[in-house]
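*Asks:* A predicted structure for the sequence below; I have some questions about it.
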Amino acid sequence: MTKSFSNKLGQGGYGDVYRGKLTNGRLVAVKFLKKSKGNGEEFINEVASISRTSHVNIVALHGFCYERKKRALIYEFMLNGSLDKFIYDQEPSSTNRNLEWKTMYQIAVGIARGLEYLHRGCNTRIVHFDIKPHNILLDEDFIPKIADFGLAKLCKKKESIISMLGARGTIGYIAPEIVCRNFGEVSHKSDVYSYGMMILEMVSGRKNIDVRVSHTSKIYFPSWIYKQLEPGKDFEFHGVVTEEEKELAKKMVLVSLWCIQTVPSDRPSMTRVVEMLEGGLEYLQVPPKPSLASQTRSPQHVSPISSSSSSSSTA
């Protein structure tokens, strides 16, 4: 299928991804898992959750392999790879800003629709817990699809609170309540936080925790973005030319800032996020500054959690 692993598409802590072709000619991406927690928990998580989905903004699983220690997942092939390759200005691998602002906005709406489906459209609610640019794949038309469900949790729709023994997520996208329960209970609202951070990265063209910035005030960048929204300041967006582009960019920023509110109940549901993105800018207010955003944080002060991102939302 992969011609002896001749075409590697990418790699991560979980293993490597190769391009493959089925006997019917369909192109696929084959992910081989090198390491697995416990008794293959991440692999089982991924198969159990993604096999329950069918949505234009969720990557399709065509099959899997589970033979002794060999574990592989076979996905639909996504021509444009992952979102991170397009959004960071200073990354060597970035092909950034080939994306028009209208395309960026459509990607933001598509991801929101995918999360809304996971939270409300499935028979069983799925909380992803790892929403970040690396886990958003883009097809040939730049339609976004949510991928990598290794950290996902399934829960009954009536359940809003999720119990977890340990934190899970990727630094920079983890909701506060996942690190410290004093901020609130872990729920699908945690995915909303991760989504908000990711969209802010798309708008700003930089990672939300960036050791290369010279001014400490810019290290935790939501604080910097709030300063740009102060009265009298003209928020300038990279590559914005027309008024329509400026409106789309500002709408993405305001919605994102609502999504990263410190208290989970203050964040909108993904249904509401879609409504705000598709509604008029005149109906959006600048949200209150999250308490975390008022603090200057440096990377070494961030909780040393690896893995993947946050949970999700419904109001």
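*Replies:* All right, it came through fine.

*Asks:* okay, CA-based contacts and neighbour counts for the rest of this
*Replies:* Noted.

*Asks:* Quick check, Ile126 in contact with Leu154.
*Replies:* Yes. Using CA atoms under 8 Å, Ile126 makes contact with Leu154 at a distance of 4.8 Å.

*Asks:* putting a second one here so we can go through both:
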Amino acid sequence: MSGYTASEMTPSKTSTGESTLGADGRASKRVFLAAPRGFCAGVDRAIQIVEKSIERYGAPVYVRHEIVHNRHVVDRLSGLGAVFVAELSECPDDRPVVFSAHGVPKSVPRAAEARNLNFLDATCPLVSKVHVEAERHAKNGRHILLIGHTGHPEVIGTMGQLPEGDISLIETEEDARNFSPADPENLALVTQTTLSVDDTAGLIAILQERFPSIALPFKEDICYATTNRQAAVKAIAERCDLLLVIGSQKSSNSKRLVEVGAKGGADESMLISDADSLDWDRVDAAKTIGLSAGASAPEYLTNGVLAALRSRYDVTVEEVEVVKEKVVFRLPRQLLSA
């Protein structure tokens, strides 16, 4: 069972009593399946980069940090021949290295170039867009505020695009209210791509009230996949006794889905890694169950949870789709022929 729940964030509904029985004598469960869910275009691209690098160059291919935040994905790629390392110094000179989807500080590709390493950048294009925005604002003489979570790889990568001190991290409302800039008229704002849409809007409102001339992103930095998955969870949360979100404890977008579900009205909202981490006591007590998955969780994990539920209960599944996603990102040029 995951230790991450958000049930305390919303009041519980009145109990509806015992579960009804299905035709086969088993307890009936109604499952609302959120859509979109699971892999986004950036995650899919990053995984393909590792797979096609192994196909093109042979194993091993080194990957700096987890390519995406999901143990199942990392374990599968390890089985294909990927070697995951913490730092570039652990990579040999004669093997390719892939940078993770979260992005890296500029010092990392510089160090790779200095060693003549064959490196492939799997940074999500929407994260790269934030990097470009930050650099553009800095060239225009603006100090940059980055809304994000301390220590997250994406935040480390974005802050590493510019010299130390050029970007200030805003994590909480207190940070937003207390930040004291040297030049209040020359500020710009960027955000981590995997934040809560509603919480981020609150922070932006505070900053805009304090600094009316702050330059905002031309297009919202929170990525389409984060926005869509949160909207899908909001669409089902109020009907759920229990909302299950499949994802990793390291995954920012997955943990935000848990919080969005709790604030949206689910009696209980919790993060699970896969079917093996289901808390059956909580599932037994729920008549209506919501199911979603973070952007780095493969669809077979969702199928596994549904199969586990069907093995115990008479399950009716209703998919609730808020938007169809058609976004696809191109692979790096050196892999297109692989």
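*Replies:* Okay, I see it. Source: prediction; values computed, not measured.

*Asks:* TM-score of the superposed pair?
*Replies:* For this chain pair, the superposition-based TM-score is 0.24 by TM-score structural alignment, normalised by the length of the first structure; 125 aligned residues with a CA RMSD of 6.3 Å.

*Asks:* ok so, going back, now for Ile126 and Leu154 of the first structure: what residues contact both?
*Replies:* Ser49 (CA atoms under 8 Å, 6 or more residues apart in numbering).

*Asks:* ok, those two, which is more surrounded?
*Replies:* Taking other CA atoms under 10 Å, Ile126 of the first structure and Leu154 do not tie; Ile126 has more neighbours (28 against 16).

*Asks:* three-state assignment of that one?
*Replies:* Assigned by DSSP: H, G, I helix; E, B strand; the rest coil, the conformation of Ile126 of the first structure is strand.

*Asks:* Val31 of the second structure now?
*Replies:* Under three-state DSSP, Val31 of the second structure falls in the strand class.

*Asks:* so how many other residues sit close to it?
*Replies:* Val31 of the second structure has 23 neighbours, counted by other CA under 10 Å.

*Asks:* what about it, distance to Ile204 of the second structure?
*Replies:* The spacing between Val31 of the second structure and Ile204 of the second structure, counted by CA to CA, to the nearest Å, is 35 Å.

*Asks:* likewise Leu309 of the second structure?
*Replies:* To Ile204 of the second structure, Leu309 of the second structure is 41 Å away according to CA to CA.

*Asks:* Once you drop chain neighbours, what's closest to Met104 of the first structure?
*Replies:* Counting by CA to CA, 6 or more residues apart in numbering, Met202 is the residue found nearest to Met104 of the first structure once chain neighbours are left out, at 7.5 Å.

*Asks:* I'd assumed Gln106 was in contact with the one you found.
*Replies:* No. When contacts are counted by CA under 8 Å, Met202 of the first structure is not listed as touching Gln106 (11.9 Å).

*Asks:* Compare the two (neighbour count), which wins?
*Replies:* Met202 (29 against 18).

*Asks:* Skip ahead from the strand or helix carrying that one and say which helix or strand is next.
*Replies:* Assigned by DSSP states H and E, Met202 of the first structure belongs to helix 189-204. Once helix 189-204 of the first structure ends, the next helix or strand along the chain (criterion: DSSP H and E) is helix 221-228.

*Asks:* Show me what counts as buried in that next one.
*Replies:* Phe221, Pro222, Ser223, Ile225, Tyr226 (16 or more other CA atoms under 10 Å).
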